[in-house]
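K.L.:
How does the following fold in three dimensions:
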Amino acid sequence: MTHQAWTHHEAVINHVRLHYVQAGPEDGPLVVLLHGFPEFWYSWRHQLPALAAAGFRVVAPDLRGYNRSEKPPGVAAYRLRQLVADVRALIVHLGSPTAALVGHDWGGVIAWAAAMRHPEVVSRLAILNAPHPGAYRRELRRNPAQWRRSWYVLAVQLPVVPDALGRLLRVRIGALLRRSSVRPDAFTDEDVRAYIHALGQPGALTASLNYYRALLRFPGDMPLMPIPARTLVIWGAQDVALVPQLSEGLDRWVPHVQVERLPQASHWVQHDAPEVVSRLLIDFLT
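P.N.:
Predicted coordinates:
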């Protein structure tokens, strides 16, 4: 998939071949966009041209295991420590001492951890519907609704469930995305075909589910340390997987946090409200 607003690249990053898309001026401040499950770089199709037009050098990788990036075997290859190392190595590869990280869903989990483990390379941090680990643990302790919404994290640990989920996701991804979004036109037929193509790459479904397996097998990879970077949290309030309380009380761990709640957006906040999300990001990063 091509577009005049961006270019495609590949490089060996942290010993894994990653594909990424780049837009904007080479000498602009670096912004790295990290997608979530079950997406790929295309998750940022609205924000890439908007941020580039604002003067940023924008890079959106396919995370390891997704779409055109390499898919190393085994669960341990997808532990959070490795995913964070990918991000840090990508910033080094791009020749910048620091970058602003923007992450959605799993990309947000990685961005939270990167800002804790490597604060020296994260100039600013923006999170879209991805729980801070401290807030997530808090809500699991006190909020039964979050346990009910987190059923799939436990389900993929079972031997036969991931294959069944994978088949369902591959066949029904368009319906699943549209049913859980707020805007009926958030995902066009062209978008759905792109997602089906990305998930259809050999090994992509197994790799994407290994993120969840590794999360529980290597819990020590998720740090809980203060984040010094200025942080923006954009939260779609109609998230079917994450309770809205996860966007509250973050200043305990993130002293310089700004929270923007969008009541008419879902978990797919950058798709439901692309113009609003792009404006919030540009204002925050400028």
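K.L.:
only C-alpha atoms for contact and neighbour calcs from this point on.
P.N.:
Will do.
K.L.:
Which secondary structure state is assigned to R193?
P.N.:
helix (DSSP: H, G, I helix; E, B strand; the rest coil).
K.L.:
Against A204, how distant is it?
P.N.:
As judged by Cα to Cα, to the nearest Å, R193 and A204 stand 15 Å apart.
K.L.:
which one of those two has more residues nearby?
P.N.:
Neighbour totals were compared for R193 and A204, and A204 leads with 22 against 14 (other Cα atoms under 10 Å).
K.L.:
thinking that one is in contact with D62, fair?
P.N.:
No: using Cα atoms under 8 Å, A204 is not in contact with D62, being 11.0 Å away.
K.L.:
what about the nearest residue to V87 once chain neighbours are set aside, helix or strand, and which?
P.N.:
Using Cα to Cα, 6 or more residues apart in numbering and skipping the chain neighbours, the partner closest in space to V87 is A114 (7.6 Å). When elements are assigned from DSSP states H and E, A114 belongs to helix 106-117.
K.L.:
Who are the packing partners of that helix?
P.N.:
Identification of packing neighbours for helix 106-117 by 3 or more Cα pairs under 8 Å, 6 or more residues apart in numbering; DSSP states H and E yields strand 30-34, helix 80-93, strand 99-104, strand 122-128.
K.L.:
who's in contact with that helix?
P.N.:
33-37, 80, 83-84, 87-88, 101-103, 121-122, 125, 127-133, 222-227, 229 (Cα atoms under 8 Å, 6 or more residues apart in numbering).
K.L.:
now the other sequence, so there's something to compare against:
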Amino acid sequence: MQYLTTPEHCFEQITDFSYTPHFLQVDDNEGGLLKLHYVDEGPKDGDVVLMLHGEPSWSYLYRKMIGPVVAAGYRVITPDLIGFGKSDKPTERSDYTFQRHLDWVRQVIIQLDLKDITLVCQDWGGLLGLRLVAEHSDLFARVLAANTMLPTGDHSASEAFLNWQTFSQEVEVFPVAGIIKGATVSPLSPEVLAAYDAPFPDETYKAGVRQFPLLVPTTPDNPASQDNRLAWESLQQFKKPFITAFSDSDPVTAGGDKIMHKLIPGCEGQAHTTIEQGGHFLQEDKGEQLAEVLLTFMNANPL
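P.N.:
As a prediction, this is how the structure comes out:
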């Protein structure tokens, strides 16, 4: 598999994300290895909080949450998906599949020997994270889902998502920072926008961000649809604490929280909340508030 590695100098101007980088080697499924970057902060023996980002962001998205959660005594791990952030970026769009990404994140859990995980997932972090919860429910202790869903393609996608899907394929230059800006409510500084663009020096690094919108199951015959259906069967048996914290200004995932409340037993009795004045990337708009929701949830549901 051919891949690119974003030069480290591309990240040198980022001043609000000074965490020590860590790397794992993950199997590329073609006989080679890819380098996967992750942040690992807090006590190594602390309860694990695994924060999974989505499209087209990276672990930088969680910078407002990492500090407060670590300060509360927890170990926070935030990987960059392959193709994103400081992780290696395969150059062919065909290299990106739902199953491969699932296996790559699974390798993070296996190699770091993570157990009793509290999952925080948003966007594609939920598509991957909820599948892993379904397939390895014994490894997960709690789940916080924000602006995400696990689609099977059996129901029509929202108009907002279909418009996004079309845009992502037709736009000549994929505007990573512009997408983040357009899906947040609060204004973003030039420095923050530059941080989201940093992993992608030019279009050759963007095969993953281009392909991800097409991997979301929007039809019943999508390659991931049947496995996602099976995952829902498992999630309907998941009784461990599960909370939703969707925002009020995200047309793409609106209503997904109500589906989870209805289908996932662990949602019962939890203090589900709606984050006000939050866009799709609510970690950017309201990261500190989301961290408070998370800590309150964990305190109310101790291991």
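K.L.:
circling back to that earlier point, now check structure 2 for the residue matching the residue nearest to V87 of structure 1.
P.N.:
Per TM-score structural alignment, the equivalent position to A114 of structure 1 in structure 2 is L132.
K.L.:
same question, A207 of structure 1
P.N.:
A207 of structure 1 maps onto G208 in structure 2, with residues paired by TM-score structural alignment.
K.L.:
Show me the longest helix that occurs in structure 1.
P.N.:
The helix that spans the most residues within structure 1, counting by DSSP state H, is helix 161-180.
K.L.:
Counting by contacts, list what that helix packs against.
P.N.:
In this structure, helix 161-180 of structure 1 makes packing contacts with helix 189-199, helix 204-217, judged by 3+ Cα pairs under 8 Å, 6+ apart.
K.L.:
Check which residues of it are buried.
P.N.:
162, 165-166, 169-170, 173-174, 177-178, 180 (16 or more other Cα atoms under 10 Å).
K.L.:
Off-centre distance for it?
P.N.:
Chain-centre distance of helix 161-180 of structure 1: 18 Å, with Cα atoms, centre = their mean, to the nearest Å.
K.L.:
which other residues reach that helix?
P.N.:
In contact with helix 161-180 of structure 1 (Cα under 8 Å, 6+ apart) are residues 155-156, 184, 186-187, 192, 195-196, 199-200, 205-206, 209, 239-240, 266-267.
K.L.:
Recalculate using a threshold of 10 Å.
P.N.:
Helix 161-180 of structure 1 is contacted by residues 38, 152, 154-156, 181, 184-189, 191-193, 195-200, 204-206, 208-210, 213, 238-241, 266-268 when judged by Cα atoms under 10 Å, 6 or more residues apart in numbering.
K.L.:
now those: which count as buried?
P.N.:
38, 156, 181, 186-187, 192, 195-196, 198-199, 204-206, 208-210, 213, 238-239, 241, 266-268.
K.L.:
what helix or strand is P97 of structure 1 on?
P.N.:
Using DSSP H and E, no helix or strand contains P97 of structure 1.
K.L.:
list the contacts for the residue nearest to it when sequence neighbours are not counted?
P.N.:
Excluding its sequence neighbours, the residue lying closest to P97 of structure 1 (Cα to Cα, 6+ apart) is V121, at 6.3 Å. V121 of structure 1 sits next to 87-88, 91-92, 96-101, 114-115, 229 when contact means Cα under 10 Å, 6+ apart.
K.L.:
Among the residues you listed, which pair sits farthest apart?
P.N.:
Pairwise distances across these (Cα to Cα) peak at 18.6 Å, for the pair V92 and A229.
K.L.:
higher neighbour count, these two?
P.N.:
More neighbours surround A229 than the other of V92 of structure 1 and A229, with 21 against 15 (other Cα under 10 Å).
K.L.:
now the more buried one: how far from V240 of structure 1?
P.N.:
Taken as Cα to Cα, the span from A229 of structure 1 to V240 of structure 1 is 29 Å.
K.L.:
What does L4 of structure 2 correspond to in structure 1?
P.N.:
So, by TM-score structural alignment, L4 of structure 2 is left unmatched.
K.L.:
Which of the helices and strands packed on helix 106-117 of structure 1 sits closest to V21 of structure 1?
P.N.:
Closest among those, once you apply Cα to Cα, is strand 30-34, at 9.8 Å.
K.L.:
what number of residues lie near the aligned partner of V58 of structure 1 in structure 2?
P.N.:
Aligned counterpart of V58 of structure 1 in structure 2: V76 (TM-score structural alignment). When counting by other Cα under 10 Å, one arrives at 25 neighbours for V76 of structure 2.
K.L.:
Touching, V76 of structure 2 and Y19? I think so.
P.N.:
No: using Cα atoms under 10 Å, V76 of structure 2 is not in contact with Y19, being 11.4 Å away.
K.L.:
Can you list the buried residues in the lengthiest helix in structure 2?
P.N.:
When structure 2 is parsed with DSSP H, its longest helix is helix 282-300. Buried residues in helix 282-300 of structure 2, defined by neighbour count with 16+ other Cα under 10 Å: 282-291, 293-295, 297-298.
K.L.:
Repeat that for stretch 44-63 of structure 2.
P.N.:
47-63.
K.L.:
Provide the aligned range in structure 1 for it.
P.N.:
Going by TM-score structural alignment: stretch 44-63 of structure 2 matches residues 26-45.
K.L.:
returning to what we had before: so what's the match of A207 of structure 1 up against?
P.N.:
Counting by Cα under 10 Å, 6+ apart, G208 of structure 2 touches 55-56, 81-84, 89-97.
K.L.:
Which member of those residues is positioned nearest L230 of structure 2?
P.N.:
Ranked by distance to L230 of structure 2 (Cα to Cα), the contacts of G208 of structure 2 are led by T97 at 18.1 Å.
K.L.:
Distance check, the corresponding residue of structure 1 for that closest one against L285 of structure 1.
P.N.:
Residue pairing (TM-score structural alignment): T97 of structure 2 is matched to R79 of structure 1. Using Cα to Cα, R79 of structure 1 is found at 29 Å from L285 of structure 1.
K.L.:
Same check on G95 of structure 1?
P.N.:
19 Å.
K.L.:
got it, and L176 of structure 1?
P.N.:
L176 of structure 1 is 32 Å from L285 of structure 1, where distance means Cα to Cα.
K.L.:
Checking the closest residue to P21 of structure 2 other than its chain neighbours next. Helix, strand or coil?
P.N.:
Counting by Cα to Cα, 6+ apart, V39 is the residue found nearest to P21 of structure 2 once chain neighbours are left out, at 5.8 Å. Under three-state DSSP, V39 of structure 2 falls in the strand class.
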